[in-house]
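K.L.:
Mind looking at a prediction? Sequence and model below.
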Amino acid sequence: MTNQDIATALRRLETVLARRPEMGMHPDVPALARWQGGTRVEVCHESGARLHTDLPVELGGSGEQVTPGWLLRAGLAACAVTRLAMSAAGAGIELAALEVEVASQSDLRGLLGLADGAGKPPSAGPQQLTLVLRLSAPGVPAERLRALAEDSQRLSPVSCALQEPVPIDLRIEVLGG
């Protein structure tokens, strides 16, 4: 798709949602994860796409697949790139380069439920995420690109999900057999 195609699609969607805002709320495609033995997992999308995860050797895995935590960082990076590309297209800016790097720092004691120096286990999630956006667009001032990048991240669904509390409705179904 060209920038013009993206901008046209976004304007069309904005027009529809202005007339019928209730159409904005929709169920997202679920992810179905199936245990494959050990620490290996297969995650399936309704399109038929499949991803595989495993843990590093030091955590009992084979180390041959990406980890679930890496998928979180990959999702954040991919969403940031996508949302920034959408913002650029909507603003009529032709990007020459765009990449996002996401790094994090975690405390393995949280994953294992081990107490820290204060006697409490740290969070099992990342303690810190760093999002680095690199972009260029010939003839566009750096200040405008920075503002575009900042604005796009305020509208990035994965970034928002990580920054704003999202309730998790935990349901447990025990299978027979």
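P.N.:
Sure thing, it's come through. Since the structure is predicted, the reported quantities are computational estimates derived from the model, not experimental observations.
K.L.:
okay, CA-based contacts and neighbour counts for the rest of this
P.N.:
Noted.
K.L.:
excluding its backbone neighbours, what's nearest Arg154?
P.N.:
Cys160 (7.0 Å; C-alpha to C-alpha, 6 or more residues apart in numbering).
K.L.:
For the one you found, which three-state class applies?
P.N.:
With DSSP: H, G, I helix; E, B strand; the rest coil as the basis, Cys160 sits in helix.
K.L.:
Number of residues surrounding it?
P.N.:
Look at Cys160: counted by other C-alpha atoms under 10 Å, it has 14 neighbours.
K.L.:
what does Val166 give?
P.N.:
Val166 has 9 nearby residues by other C-alpha under 10 Å.
K.L.:
put this beside the first:
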Amino acid sequence: MIDQQSDMAAALARVRAVLQRRPASGLHEDAPATARWDGGCRVTARHANGTEIASDMPTELGGSGDLITPGWLFRASLASCATTSIVLTAASEGVVLTALEVRACSRSDSRGLLGMSEADGRPVPGGPSALRLQVRIAAPGVAPQRLRALVAQGLRCSPVPNAVQQATGLALQVDIDPA
């Protein structure tokens, strides 16, 4: 594990050196996620490399209930991205982790998904009303306050948590196929 963290730290140092010399080389288009409707509430999301993840809704909302939901994929993305950024931060700082687990939790109101409104007419939001990350981390000989600071730094650099915290805008383009 120490060798892996050393390798990561060396790789990150190389990338930082390049980006300091040529900041514009850090700008890039991210790999798109393409979702295809498979009937019912089933959707298959595909990465450009061919990886696919299928999702469905719970039976109460018309799905089969046998696959993960898109909301869970969102939380998985949030937790995975945060975990990766914390690991990279630890490697950069020479902290050897022995455990790291990030749990993304949320609270949602299904009325929002259905386009319903509150009694006063305000629309119920379709997304989660509360998000939280629970981090469990261990690194022998490292003070708790340093680990908390390391987690905070990792989250400041983490793309998915940043997209949520900064409320990244969403541009929409609709193309209509001829009938």
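P.N.:
That came through, no problem. None of the values given here were measured: they were computed from a predicted structure.
K.L.:
hang on, the earlier thing: gap between the residue nearest to Arg154 of structure 1 and Ser136 of structure 1?
P.N.:
Separation of Cys160 of structure 1 from Ser136 of structure 1 (C-alpha to C-alpha, to the nearest Å) stands at 24 Å.
K.L.:
can you map out the helices along structure 2?
P.N.:
2-21, 70-92, 110-113, 144-156, 159-165 (DSSP state H).
K.L.:
Output those helices as CSV; include the columns distance to Leu100 of structure 2.
P.N.:
Shown next, in CSV, are the helices of structure 2 (distance: least, C-alpha to C-alpha, whole Å):
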stretch, distance to Leu100 of structure 2
helix 2-21, 14
helix 70-92, 7
helix 110-113, 32
helix 144-156, 10
helix 159-165, 17
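K.L.:
and Thr67 of structure 1, what does it touch?
P.N.:
Applying C-alpha atoms under 8 Å, 6 or more residues apart in numbering, we find Thr67 of structure 1 in contact with 53-56.
K.L.:
repeat that with 6 Å
P.N.:
Each residue near Thr67 of structure 1 by C-alpha atoms under 6 Å, 6 or more residues apart in numbering is listed here: 53-55.
K.L.:
which one of those residues has the most neighbours?
P.N.:
Thr53 (24 neighbours).
K.L.:
residue in structure 2 matching it?
P.N.:
Under the alignment by TM-score structural alignment, Thr53 of structure 1 pairs with Ser55 in structure 2.
K.L.:
tell me, how many neighbours does whichever residue in structure 1 pairs up with Ala104 of structure 2 end up with?
P.N.:
Under the alignment (TM-score structural alignment), Ala104 of structure 2 pairs with Val102 of structure 1. Counted with other C-alpha under 10 Å, the neighbours of Val102 of structure 1 add up to 18.
K.L.:
wait, doesn't Val102 of structure 1 sit right on Arg134?
P.N.:
No - using C-alpha atoms under 6 Å, Val102 of structure 1 is not in contact with Arg134; the gap is 11.5 Å.
K.L.:
which residues do those two both contact?
P.N.:
Overlap of the contact sets of Val102 of structure 1 and Arg134 (by C-alpha under 6 Å, 6+ apart) is empty.
K.L.:
Arg136 of structure 2: neighbouring residues, count only.
P.N.:
Arg136 of structure 2, neighbours per other C-alpha under 10 Å, totals 11.
K.L.:
wait, Gln165 of structure 2
P.N.:
10.
K.L.:
mind checking how far it is from Gly112 of structure 2?
P.N.:
Gln165 of structure 2 is 21 Å from Gly112 of structure 2, by C-alpha to C-alpha.
K.L.:
same question, Gln134 of structure 2
P.N.:
25 Å.
K.L.:
Who has more neighbours out of the two?
P.N.:
Gly112 (16 against 11).
K.L.:
Surely the more buried one and Val124 touch.
P.N.:
Yes - with contacts counted by C-alpha under 6 Å, Gly112 of structure 2 reaches Val124, the gap being 4.5 Å.
K.L.:
quick one: contacts of stretch 132-139 of structure 1?
P.N.:
Contacts for stretch 132-139 of structure 1 (C-alpha under 6 Å, 6+ apart): 95-101.
K.L.:
Quick check on those residues: which are buried?
P.N.:
Using 16 or more other C-alpha atoms under 10 Å as the burial test, the contacts of stretch 132-139 of structure 1 include 95, 100-101 as buried.
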